[in-house]
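Novice: sequence? don't have it. structure:
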């Protein structure tokens, strides 16, 4: 099977405050940048079967998500798959999330894609919409971290002439 080169997979929930940042970031990238060669952007809320297919279709996947580790809200991390797989909990064995899907594919003898997690520490994952002030400030830096990761892989990231604002994207996804 010929695999596609690269995808960005955003994970999150826009009805739980900062947990939506990955979805906002992927929509922001999609609205404001063009990529050469092409990068597929897959927005969260992907059903398990579809998520399994995503991991089987691509050579490389950049996962955008929040991560709850001891650090200040807005702190950003880049983890290779080997590192973030060590964060696994019993919840990850239910095969509905990223780690569960990777574990299932590995047990089935499938070749895993190269996966990188670009994560940001949330301030609040309580019910509500929009981002907390602790994540509004570093949003541009999070986008730049994603762009740099793509450029390091030889992908050209060109800003579009007409840009959407983060506020418009948040409003579109939460209305």
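Specialist: Looks like it came in fine. This is a predicted model, so every value here is computed, not measured.
Novice: contacts and neighbour counts: CA atoms only from here.
Specialist: Fine.
Novice: Which residues belonging to stretch 67-79 are considered buried?
Specialist: Buried residues in stretch 67-79, defined by neighbour count with 16 or more other C-alpha atoms under 10 Å: 67, 73, 74, 75, 76, 78.
Novice: What is the most widely separated pair among those?
Specialist: Across the buried residues of stretch 67-79, no pair lies farther apart than 73 and 78, at 15.2 Å, counting by C-alpha to C-alpha.
Novice: for the residue positioned nearest the centre of the chain, what are its contacts?
Specialist: Nearest to the geometric centre of the chain sits residue 64, at 1.6 Å (C-alpha atoms, centre = their mean). Residue 64 makes contact with 8, 9, 10, 11, 22, 23, 26, 117, 118, 119, according to C-alpha atoms under 8 Å, 6 or more residues apart in numbering.
Novice: alright, now check it against this:
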């Protein structure tokens, strides 16, 4: 059995539109495929340094995220090796990226940076929509992003199998994309700076 410990991590904030790209990718992997025991899928959210011990334990790290490269909205990039920390800090979109860059730096300082690093990132279309979901151009890149992940997993000797039953979710069931999008009020009713579902307020 391949002894490489592999961490597949989705980071970002589901509540801010395209910031949720990374988490949605990991959710999709978990829902559709069964992975060898050395592979851990994780919704890293915005946890920052709390992710450090998981990163330190990994031999191979694949990260999904929305990253502002200055590209055309919806463009997908694959970044490998020592370029990953640099690209994570190209242009900070939110505190989660500052936090994750610190995670990589701390892992390197402790001599426990994964030997292989891969970032699968998308250029966001929209971030300023609290309670919103992925924009179409970003959501459309998810299959291509997963294909990149499958390529690396095969390279690391950890090809997954198609799932035949329902998966145990890796985060709160209320965050499932179909439910999340289905309960989103229409644009002509939603307060674009917030969402009553998350502000614990009654919709007016």
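Specialist: That came in fine, so what should we check first? Predicted model only: the values in this text are computed from it and were never measured.
Novice: Let me see the TM-score of these two.
Specialist: Overlay of the two chains. TM-score (TM-score structural alignment, normalised by the length of structure 1): 0.81; 169 aligned residues with a C-alpha RMSD of 3.0 Å.
Novice: thinking again about what came up before, what does the residue nearest to the centre of structure 1 correspond to in structure 2?
Specialist: Under the alignment by TM-score structural alignment, residue 64 of structure 1 pairs with residue 64 in structure 2.
Novice: Please look at residue 14 of structure 1 and residue 22 and confirm they touch.
Specialist: No: taking C-alpha atoms under 8 Å as the definition, residue 14 of structure 1 is not a contact partner of residue 22, at 9.2 Å.
Novice: okay, those two: which has more neighbours?
Specialist: Legend: neighbour count by other C-alpha atoms under 10 Å for residue 14 of structure 1 and residue 22, higher for residue 22 (28 against 23).
Novice: The more buried one contacts residue 8, doesn't it?
Specialist: No: Residue 22 of structure 1 is beyond contact range of residue 8, at 10.0 Å (criterion: C-alpha under 8 Å).
Novice: Okay, and the match of residue 64 of structure 1 sits in which element?
Specialist: Using DSSP states H and E, residue 64 of structure 2 sits within strand 60-66.
Novice: how about the strands in structure 2?
Specialist: Along structure 2, counting by DSSP state E, strands occupy 6-11, 33-34, 39-45, 60-66, 76-80, 116-122, 161-162.
Novice: superposed on structure 1, where does the last one end up, distance-wise?
Specialist: Once fitted to structure 1, strand 161-162 of structure 2 is off its aligned match by 1.4 Å on average (mean C-alpha distance after the TM-score superposition for structure 1).
Novice: Scan structure 1 for its longest helix.
Specialist: As assigned by DSSP state H, the longest helix anywhere in structure 1 is helix 139-152.
Novice: With structure 2 overlaid, report how far it is off on average.
Specialist: Looks like 1.7 Å for helix 139-152 of structure 1 (mean C-alpha distance after the TM-score superposition for structure 1).
Novice: Tell me the counterpart residues of that helix in structure 2, please.
Specialist: Using TM-score structural alignment, helix 139-152 of structure 1 pairs with 142-155 in structure 2.
Novice: what's that stretch in contact with?
Specialist: 21, 25, 29, 62, 76, 78, 120, 159, 160.
Novice: So what's the residue count around the alignment partner in structure 1 of the second one?
Specialist: Think residue 25 of structure 2. Taking TM-score structural alignment, residue 25 of structure 2 has residue 25 as its aligned residue in structure 1. By the criterion of other C-alpha under 10 Å, residue 25 of structure 1 has 23 neighbours.
Novice: got the contact list for residue 25 of structure 1?
Specialist: Residue 25 of structure 1 makes contacts with 10, 139, 142, 143, as judged by C-alpha under 8 Å, 6+ apart.
Novice: gap between residue 50 of structure 1 and residue 101 of structure 1?
Specialist: 10 Å (C-alpha to C-alpha, to the nearest Å).
Novice: And the two? Which one has more around it.
Specialist: Each of residue 50 of structure 1 and residue 101 has its neighbours counted (other C-alpha under 10 Å); residue 101 has more, 22 against 11.
Novice: Of all the strands of structure 2, which one is nearest residue 108 of structure 2?
Specialist: Residue 108 of structure 2 lies closest, by C-alpha to C-alpha, to one member of the strands of structure 2: strand 116-122, at 11.9 Å.
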